[in-house]
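**Student:** this is a predicted model, with the sequence first.
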Amino acid sequence: MITVIGSLNMDLVINTNKIPRPGETVIGKNFKQIPGGKGANQADAAAKLGAQVNMIGAIGKDSIGDKLKMHLKQDGVNIQSIVEKEGKSTGVATVIVEESGNNAITVIPGANYELQIKDVQKYREIIINSDILVTQLEIPQDAVKEALKIAKQERKITILNPAPAAELDKDILKYVDILTPNETELEYLSGHKTDTFKNVEIAGKTLLNQGIKKLVVTLGEKGCLYICENKTKYFPAYKVKTVDTTAAGDGFNAALAVSLSKGETIEEAIKFATKVAAMTVTKEGAQISLPLKKEVDHFEKWIHTQKLV
């Protein structure tokens, strides 16, 4: 069983020819409301991949929050540990997606930033009864830290996706088994450049010296780098036609957790996660782009259908 603690947002998605520069007005093509939030995305992805998943998070008492809970429930996520915060709105994110598939995102946290230590402690048993805890940084760090601490006290596997990039409470790292930054987040956390594979490795080992046991650094279309005390290994990404990179990292993290929960090795888990991320970027949106287990099971057949332009 996997427990995800993190954010729930409604993504307000605008498609454009290009992301506007400061002061520039760009005419959009269309607009959609799509369930998102890094925490909810990862919970939804793990459930779609066949895992039993609990979601711990906070929403407002509003129609957007109701929609987000309903969507997760329909996809098989246990939503009993999602709390409603009186007087706060549910989180939203504006997502501008340009034709290349790149995106620019602004998050308005709302109730997400009201998740407290006492909320985490209320659902302690859920964490204890899980095999893996997954979390991110779109909720207060004291809540993240408390969840990680509970999980490690019970010898559970802990995964921290340090997104968005933020200065970390140094005590958090000692409760993390696997850290999964992208290259930008790794540069922020380590203080080292990440413009080459070698520099990524140097930056990663800086964090190993701070107590992290394993790092999986995601590098977008370049793949990812696995770094631990006695090994650094590169995993290439699959070449596909990218439509939207939203939630690719979330799908990757969820798939990593799902694979590890089955007792597979970290390297097997990375290979599986790379497949999930590849499938995710070929579709638009956050949770609606995340693949089902049966789709990933036929990945080898699917990848041959991809026509690159």
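**Tutor:** Yep, that arrived. Residues are numbered from 1 along each chain as shown.
**Student:** contacts and neighbour counts: CA atoms only from here.
**Tutor:** OK.
**Student:** what's stretch 122-133 in contact with?
**Tutor:** 1-5, 54, 56, 81, 147-148, 150-151, 154, 156-159, 257, 261 (C-alpha atoms under 8 Å, 6 or more residues apart in numbering).
**Student:** and what of stretch 263-273?
**Tutor:** Contacts for stretch 263-273 (C-alpha under 8 Å, 6+ apart): Phe235, Gly251, Phe252, Asn253, Ala254, Ala255, Leu256, Ala257, Val258, Ser259, Leu260.
**Student:** dropping in the other structure now:
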Amino acid sequence: MNIHTSSRPKITVVGSANVDLTFRTPRLPIPGETFAGHSLHQGMGGKGANQAVVAARLGAEVAFVARVGNDGFATQAIDAYQADGINTTFIRHSDDQPTGTAAILVDDEAENCIIVVAGANAELTADDVRSAKAIITESDVVICQLETPVEAALEAFKLARAANVLTMLTPAPAELVTDELLSLCDVCVPNKTEIAAITGCGVETEADCVTAAEKLRQRGVRQVALTMGEEGVLVLDETGMSLIPATQVKAVDTTGAGDAFTGALAVSLAEGMSLASAASRAGIVAAISVTRVGTQTSFPSLEEINRWNQAEQTG
């Protein structure tokens, strides 16, 4: 793989860009119910954009391949990406679809439910991805998710695999995962719900989770990092299985934690870490993110991670 250990990691993210409208509520409503919420927060989201922002804040050189509308949300999103140092050259505008939007409800127990309108995300094409071929083939890691058409992810992984670039997949929504995509995936980062849907395995016990991860490997995935919330992360590769404990924190808002983990995992792997070490570091990034409200606003910088590590060592 094209792993650069002496310079900034190079990450290309192909995926979704959303504007997030986060509603804080005492509890999640039931059908037909109306009640007062605590607050409304507007921020940037989308799994692709989230992962790009995390990687950029951890010091990577990041390019983002995406689609947005021709609207005010698009302007705000691109301005925010550029403020984080992300290369937005390959973000294209759709004339007939709005920028993707998510309505996120978060209750006092930090549980959430989310409604997403894909908008321009649904128009990301293989041609859009091919326009970024030069930067994809120069990357250390290419990350995809499935909030944009699977054809875009397939093209990104084909270009990356041909250039010996590490491919990483967040398999969400899980129902869009194909065998062809898995066969081109070096690192798959599912949660328990997603891996159960993809493999048909139960995930009640640790042994169940290992079986499910092994089934992903049998379908062509080289490495699996199964995120399990407070239970930690189960990693499986050619060297065997490890269970990485979760960093214990008081969660305020878990929105985007999986993307924080994935973006951090990509940077750590690009820096030459083993899968287990990379998962441990990524778990810290995700843990810090859940102690704050919002999605991209909750993602820590490299300086914050360094301070966290120093505090842990001295504490």
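**Tutor:** Structure received. Predicted model only: the values in this text are computed from it and were never measured.
**Student:** out of the contacts of stretch 122-133 of structure 1, which are buried?
**Tutor:** Buried subset of these (neighbour count, 16 or more other C-alpha atoms under 10 Å): 1-5, 54, 56, 81, 147-148, 150-151, 156-159, 257, 261.
**Student:** so which of these belong to strands?
**Tutor:** Secondary structure from DSSP state E places Ile2, Thr3, Val4, Ile5, Asn54, Ile56, Ile157, Thr158, Ile159 of those in strands.
**Student:** could you dump those residues to JSON lines with distance to Asp75 of structure 1?
**Tutor:** Listed next are these as JSON lines, based on distance: C-alpha to C-alpha, whole Å:
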{"residue": "Ile2", "distance to Asp75 of structure 1": "15"}
{"residue": "Thr3", "distance to Asp75 of structure 1": "15"}
{"residue": "Val4", "distance to Asp75 of structure 1": "15"}
{"residue": "Ile5", "distance to Asp75 of structure 1": "17"}
{"residue": "Asn54", "distance to Asp75 of structure 1": "12"}
{"residue": "Ile56", "distance to Asp75 of structure 1": "16"}
{"residue": "Ile157", "distance to Asp75 of structure 1": "24"}
{"residue": "Thr158", "distance to Asp75 of structure 1": "23"}
{"residue": "Ile159", "distance to Asp75 of structure 1": "22"}
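**Student:** can you give me the strands in the stretch 1-150 of structure 2?
**Tutor:** Using DSSP state E, counting those that start in this stretch, the strands of the stretch 1-150 of structure 2 run over 10-14, 18-24, 39-45, 61-69, 91-94, 100-106, 112-117, 141-144.
**Student:** tabulate those strands (a markdown table), appending distance to Gly240 of structure 2.
**Tutor:** Compiled in a markdown table, these are given as follows (distance: least, C-alpha to C-alpha, whole Å):
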| stretch | distance to Gly240 of structure 2 |
| --- | --- |
| strand 10-14 | 26 |
| strand 18-24 | 37 |
| strand 39-45 | 34 |
| strand 61-69 | 31 |
| strand 91-94 | 39 |
| strand 100-106 | 37 |
| strand 112-117 | 34 |
| strand 141-144 | 22 |
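**Student:** right, and those - which one's nearest Ala172 of structure 2?
**Tutor:** Closest of the strands of the stretch 1-150 of structure 2 to Ala172 of structure 2 is strand 141-144, at 9.7 Å (criterion: C-alpha to C-alpha).
**Student:** which residues of structure 1 does the closest one align to?
**Tutor:** Counting by TM-score structural alignment, strand 141-144 of structure 2 falls onto residues 132-135 of structure 1.
**Student:** the matching stretch against structure 2, how far on average?
**Tutor:** On superposition with structure 2, the mean distance recorded for stretch 132-135 of structure 1 (mean C-alpha distance after the TM-score superposition for structure 1) is 0.6 Å.
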